[in-house]
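Engineer: After the sequence you'll find the predicted model.
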Amino acid sequence: MPKRGGRWRDHREVIDAIAFKFQTGTQGVHLPEKYGNCRGVHNRLRMWALDGTWERVFTALMAQADADEDLTWAVSVDSTIVRAHQHAAGARKKGPRPQSQPITPSAGPAEG
């Protein structure tokens, strides 16, 4: 019977690969060779997301930072993720349309 799979790559190395991927914004297929097989990195990232590992890690890190009174928040928002409400963009609000105003002659000099 053929041997299936192999030893898992060390978790630290996979976390380094995931961090590199997110820090650089590169696609998984462009990971440097030192991080190993991109499919393995992707599979582990996905598996840890599905089973709640990342949430537990984040919660533990937040609790530790809070206990050390070393918790500061920095929020960054850019226009690629923020959308204005349609009314802020000048869309017509609900309700009847305003009636057009009758045109009245101006009080200027008459043509003649």
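Structural biologist: Done, it's in.
Engineer: use CA for all of it now, contacts and neighbours both
Structural biologist: Will do.
Engineer: Mind jotting down where the helices sit in the protein?
Structural biologist: For the chain, the helices defined by DSSP state H occupy 11-24, 38-50, 53-67.
Engineer: Residues contacting the longest one, please?
Structural biologist: By Cα atoms under 8 Å, 6 or more residues apart in numbering, the residues outside helix 53-67 that reach it are 48-49, 71.
Engineer: putting a second one here so we can go through both:
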Amino acid sequence: MGHLIWLSPAQMRRIEPYFPLSHGIPRVDDRRIISGIIFVIKNGLRWRDAPKEYGPHKTIYNRFIRWSRLGVFNRIFSELAAKGGKPNELMIDATHLKAHRTAASLLKKGMFPDVSDAPKVG
């Protein structure tokens, strides 16, 4: 499948030093699982919707959760960012979350704490 994301061997060599050591039992192919994690997150998919080529969705999910709790991804990101030097340009993320239409009435009903310092109307 041409639309799948696969980390190159060079990319894997850059991040492998940050992987935790295996505890005697060989892990499932790191390249396949990490590529699956990236694919799922990049495309905003549910774990169970990961293409079969990346392996069982439960394995992809478990590796993501386990390594996230260990701080593996944070170390990878911070080290790669530190090695990159000062950026030539900065980007502003315009991502937003869409609230459900009933969310606006929660404050009026007293179901959502009012944390603003704005004067009360009415």
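Structural biologist: Noted; the coordinates are in hand. Computed from a prediction, not measured in an experiment: that's the story for all the values here.
Engineer: who's in contact with the one residue sitting closest to the centre of structure 1?
Structural biologist: With distances taken as Cα atoms, centre = their mean, the residue of structure 1 nearest its centroid is Ile81 (7.4 Å). If a contact means Cα under 8 Å, 6+ apart, then Ile81 of structure 1 has no contacts.
Engineer: which one in structure 2 is aligned with Cys38 of structure 1?
Structural biologist: Aligned by TM-score structural alignment, Cys38 of structure 1 pairs with His57 of structure 2.
Engineer: Double-check its match against Arg46; I have them as touching.
Structural biologist: No: counting by Cα atoms under 8 Å, His57 of structure 2 does not reach Arg46; the two are 9.2 Å apart.
Engineer: For these two, work out which one has more neighbours and name it.
Structural biologist: Legend: neighbour count by other Cα atoms under 10 Å for His57 of structure 2 and Arg46, higher for His57 (20 against 11).
Engineer: List the contacts of that one.
Structural biologist: His57 of structure 2 neighbours (Cα under 8 Å, 6+ apart): 47-50.
Engineer: pretty sure Ile60 of structure 2 contacts Arg31?
Structural biologist: No: Ile60 of structure 2 lies out of contact with Arg31 (Cα under 8 Å); the separation is 11.1 Å.
Engineer: circling back to that earlier point, turn the helices of structure 1 into CSV, including distance to Gln86 of structure 1.
Structural biologist: Listed next are these as CSV, based on distance: least, Cα to Cα, whole Å:
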stretch, distance to Gln86 of structure 1
helix 11-24, 32
helix 38-50, 34
helix 53-67, 34
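Engineer: what's the closest of the ones you listed to Val77 of structure 1?
Structural biologist: With respect to Val77 of structure 1, and counting by Cα to Cα, the nearest of those is helix 11-24 at 17.0 Å.
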